[in-house]
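Student: sequence and computational prediction follow.
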Amino acid sequence: MTLVTDTDAPRIALVGATGAVGNTLIQLIEERGFRYRDINLVASARSAGRELTVDGRSHRVHALEDFDFSETDIAFFSAGGSVSEQWVPKAVAQGALVIDNTSAFRMDPDTPLVVPQVNSHELDQRPASGIIANPNCSTIPLVRLLRPIEDRWGIRQAVVSTYQAASGRGHSGVTELQKASAITLEDPAAENPTEEFSPTLAFNVIPSIDRMLEDGFTFEELKMLQESRKILGIPHLDVTTTCVRVPVVNCHSEAAWIECHNPVDRQELVDLLAEQSEVTVHDREVVGAFPTPRTAVDQPDHVHVGRVRVSPHNPRGFWLWLVADNLRIGAALNAIQIAEALLLKGTLQAEGTPQAEEAR
């Protein structure tokens, strides 16, 4: 049981608790034994009053519009960018430290953008903004691999194609894919629902995620560039991507071409990646072995890597194929690991906050 009376344990709120990431956060709190002394589930007014279970206890969902964050230490926001833009500043003003899963504050210079396995030093002190941003679901597994590569060989450029699952659009995205697939199997000429994906994602791939920008790239592709630079602390890192939605329920995949400043030995590269925390290299023993979204579920909290290929014509360049659970690694798990690191470092409280005064 992770509900405790210890006053060192935080009081937490999950905003967007009824969504896909919110549900995953609840699951991870239970699985990881994340200790808390109070928990509040928060969502939009239309979800208020629902009952969700955490650690065997039933909790009524509160309406965000009426919720008071003054008795919250950590607020996890997973309800969309527009919700975060409106409500995160209010939660911070009431004393909560916010871990935000949206793009709303990622590029704010006063807000650290954190992947604990990469830049946990950003958590050594409470941020001035009162917010810690969670990166994009495709950026997180990528930078976890780029960090040791940069440290060993230096990176000249990374060219990445993503293959992103329907769950990136939440419960509604998965439901629409399943419904559209059933309709198409029954009648290939029938009209499919397109509220979440247009054109339909059923038996299809869509090379466009998020809004289109004037230069022809999408905002999703821009996020991967900007976020990788900020997390790794390399302002001029050359990362270019094509982000594609594919008819997969869960787990994002990526094909990454990485060119380094120095020649790369394949065996050393494989060993280096395998040494990383929560990374599984599938072709360490059998060259060419690879993970898929269906096999990655066996270790849902690992970044899975395969098809490691150093170019025979350019030994400074190599390919990686990676798969990661976008709801866990790409969102909820990273958020929980941020909170765990804050508690381990003892930097949750800040002088002058209501919580700090109470802790005295």
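Tutor: Perfect, I can see it now. Numbering: from 1, shown residues only.
Student: switch to C-alpha atoms for all contacts and neighbour counts from now on
Tutor: Noted.
Student: buried residues in stretch 68-86?
Tutor: Within stretch 68-86, the residues that count as buried by 16 or more other CA atoms under 10 Å are 69-79, 81, 83-84.
Student: so how far is H59 from G81?
Tutor: According to CA to CA, to the nearest Å, G81 stands 25 Å off from H59.
Student: what's the answer for L177, then?
Tutor: L177 sits at a distance of 30 Å from H59 (criterion: CA to CA).
Student: and what of Q164?
Tutor: Using CA to CA, Q164 is found at 32 Å from H59.
Student: higher neighbour count, the two?
Tutor: Comparing Q164 with H59 by other CA atoms under 10 Å, the one with more neighbours is Q164, at 28 against 15.
Student: that one contacts V249, doesn't it?
Tutor: No. Counting by CA atoms under 8 Å, Q164 stays clear of V249, with 9.2 Å between them.
Student: sec struct for E214, please.
Tutor: E214 falls in the coil class when you classify it by DSSP: H, G, I helix; E, B strand; the rest coil.
Student: what is the neighbour count of W153?
Tutor: By other CA under 10 Å, the residues close to W153 number 16.
Student: same check on A96?
Tutor: The number of residues near A96, taken as other CA under 10 Å, comes to 29.
Student: what's near enough to touch it?
Tutor: 69-75, 130 (CA atoms under 8 Å, 6 or more residues apart in numbering).
Student: look up how far I209 lies from it.
Tutor: The gap separating A96 from I209 is 32 Å, by CA to CA.
Student: ranges for the helices of the stretch 101-250 of the chain?
Tutor: All helices of the stretch 101-250 of the chain, identified by DSSP state H, counting those that start in this stretch, fall at 116-119, 139-153, 170-186, 219-232.
Student: those helices: which one's closest to R50?
Tutor: The closest of those to R50 is helix 170-186. By CA to CA, the value is 16.3 Å.
Student: hold the first one in mind and look at this next one:
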Amino acid sequence: MTPARSSAPALAVVGATGAVGSVLLRILSQRADVWGTIRLIASARSAGRTLAVRAEETEVLALTEDAFDGLGPGDVVVFLTPAEVSARWAPVVATRGAVVVDQSAAFREDPEVPLVVPEVNGHAVRMRPRGIVAGPDCVTAAMIAALGALHAEYSLADLAVSSYQAAGAAGRAGTEVLRRQLSLVAGTSLGEQPGDVRRAVGEDTGPFAAPLALNVVPWSGELREGGWSSHELAVRSETRRILGLERLPVSVTCVQVPVLTGHSLTVRARFEKVVDAAHARDILKSAPGVVLVDDPAAGEFPTPADAAGTDPAWVGRVRASLDEPRALEFFVCADNLRKGAALNATQIAELIAGERA
């Protein structure tokens, strides 16, 4: 017999035991409680574990169809899983009437699935013919709140960005391999001669294309036509979709750096209107999801160490272009696990929960 439904929607988290899932569970304990029951789901190897949710121990269920029993219209299921898992299970959940919030790449290109960052296009969450809402890649999420606020004032014309991506974006495997590599090269003169770091690290590059310790790796993703990476093209496509600018010229270079948590980006945005840097700073100060830290004379600018463990995108080094009066340049950092994934998924889920009120 199906239990009586609470007036508050239920929330299920698939991938609850992963790196992003752990962050999302912490976020739930820090925000207003809009949920009835909270259900935790993960792979079979994690089933039976208990995790603290809202100060209560909750058992993790194995990912099977039975795990979604009792979920229906008004309820929300967040997927924090690899794309192939989301592609397999999200439609199953949606056919039951629950709304899926998927943080993987499985549905980001689907025209029937809105790609949502609540600070920028939260209204799009209501237009979901497949019953699925997608969140963007963590690199896109890091910059898009600041960029969206500036676009609303000046109308974005083209964009060039370089990302400096933390190892944590590759999950626990990324952070673990960086820690191992750092232990191998710590306290040595490695890096002074060609090949030093590669010889010390050996084949232990993990999910990265080259050793990350004492290094910078200008690659993320799979090779695509023209020498672009899949990750670079994804950031381009996602930015266009979220801002509603289908033909926006976007150039992206993705770079991995030896940072555990926190993505950073340099951004050069050219607009349709002439940009006043002082006014742009005022816009960023009041933009939701953004903190402005911009006083280089006092040594105040954002770094990923500042952003780690925090909700907003941190913006600084805001300056007018030297050769283009319609262009603005700035630097932005955000916690890739929190702002870039878990928080965005939580905010989308809360918007959907609010529809039931």
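Tutor: Cool, the structure landed. Keep in mind the model is a prediction, meaning the values are calculated, not measured.
Student: re earlier: in TSV: the buried residues of stretch 68-86 of the first structure, plus secondary structure and distance to D100 of the first structure.
Tutor: TSV is the format used below for these (DSSP: H, G, I helix; E, B strand; the rest coil; distance: CA to CA, whole Å):
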residue	secondary structure	distance to D100 of the first structure
F69	helix	15
S70	helix	17
E71	helix	18
T72	coil	15
D73	coil	14
I74	strand	10
A75	strand	8
F76	strand	6
F77	strand	5
S78	coil	7
A79	coil	9
G81	helix	9
V83	helix	11
S84	helix	7
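Student: show me the strands in the second structure, by range?
Tutor: Taking DSSP state E as the criterion, the second structure carries its strands at 11-14, 38-42, 50-53, 56-62, 76-79, 99-102, 132-134, 156-165, 250-256, 263-271, 290-292, 313-320, 327-334.
Student: just to revisit the earlier point, make a markdown table out of the helices of the stretch 101-250 of the first structure and add distance to T241 of the first structure.
Tutor: Formatted as a markdown table, those follow (distance: least, CA to CA, whole Å):
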| stretch | distance to T241 of the first structure |
| --- | --- |
| helix 116-119 | 21 |
| helix 139-153 | 11 |
| helix 170-186 | 22 |
| helix 219-232 | 6 |
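Student: so which of the ones you listed comes closest to V159 of the first structure?
Tutor: Within those, the stretch nearest V159 of the first structure is helix 219-232; the backing value is 10.3 Å (CA to CA).
Student: what's that closest one aligned against in the second structure?
Tutor: Counting by TM-score structural alignment, helix 219-232 of the first structure lines up with residues 230-243 of the second structure.
Student: superposed on the first structure, what's the mean shift for that stretch?
Tutor: Stretch 230-243 of the second structure: mean distance to aligned residues in the first structure after superposition is 0.9 Å, counting by mean CA distance after the TM-score superposition for the first structure.
Student: who touches that stretch?
Tutor: The contact list for stretch 230-243 of the second structure, computed with CA under 8 Å, 6+ apart, reads 108-109, 115-117, 120-121, 136-137, 139-140, 144, 148, 220-224, 246-248, 250-254.
Student: now it: how far from the chain's centre is it?
Tutor: 13 Å (CA atoms, centre = their mean, to the nearest Å).
Student: would you confirm that L177 of the first structure contacts A202?
Tutor: Yes. Counting by CA under 8 Å, A202 is a contact partner of L177 of the first structure at 5.8 Å.
Student: who touches both of these two?
Tutor: Jointly contacting L177 of the first structure and A202 under the rule CA under 8 Å, 6+ apart are P247.
Student: these two: which is more packed in?
Tutor: L177 (27 against 22).
Student: A274 of the first structure -> the second structure?
Tutor: Using TM-score structural alignment, A274 of the first structure pairs with K285 in the second structure.
Student: what sits against V248 of the first structure?
Tutor: Contacts of V248 of the first structure (CA under 8 Å, 6+ apart): 164-166, 293.
Student: reformat the residues you listed as CSV; add distance to V42 of the first structure.
Tutor: Shown next, in CSV, are those (distance: CA to CA, whole Å):
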residue, distance to V42 of the first structure
Q164, 27
A165, 26
A166, 24
P293, 30
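Student: and the two most separated of these?
Tutor: Pairwise distances across the contacts of V248 of the first structure peak at 11.9 Å for A166 and P293 (criterion: CA to CA).
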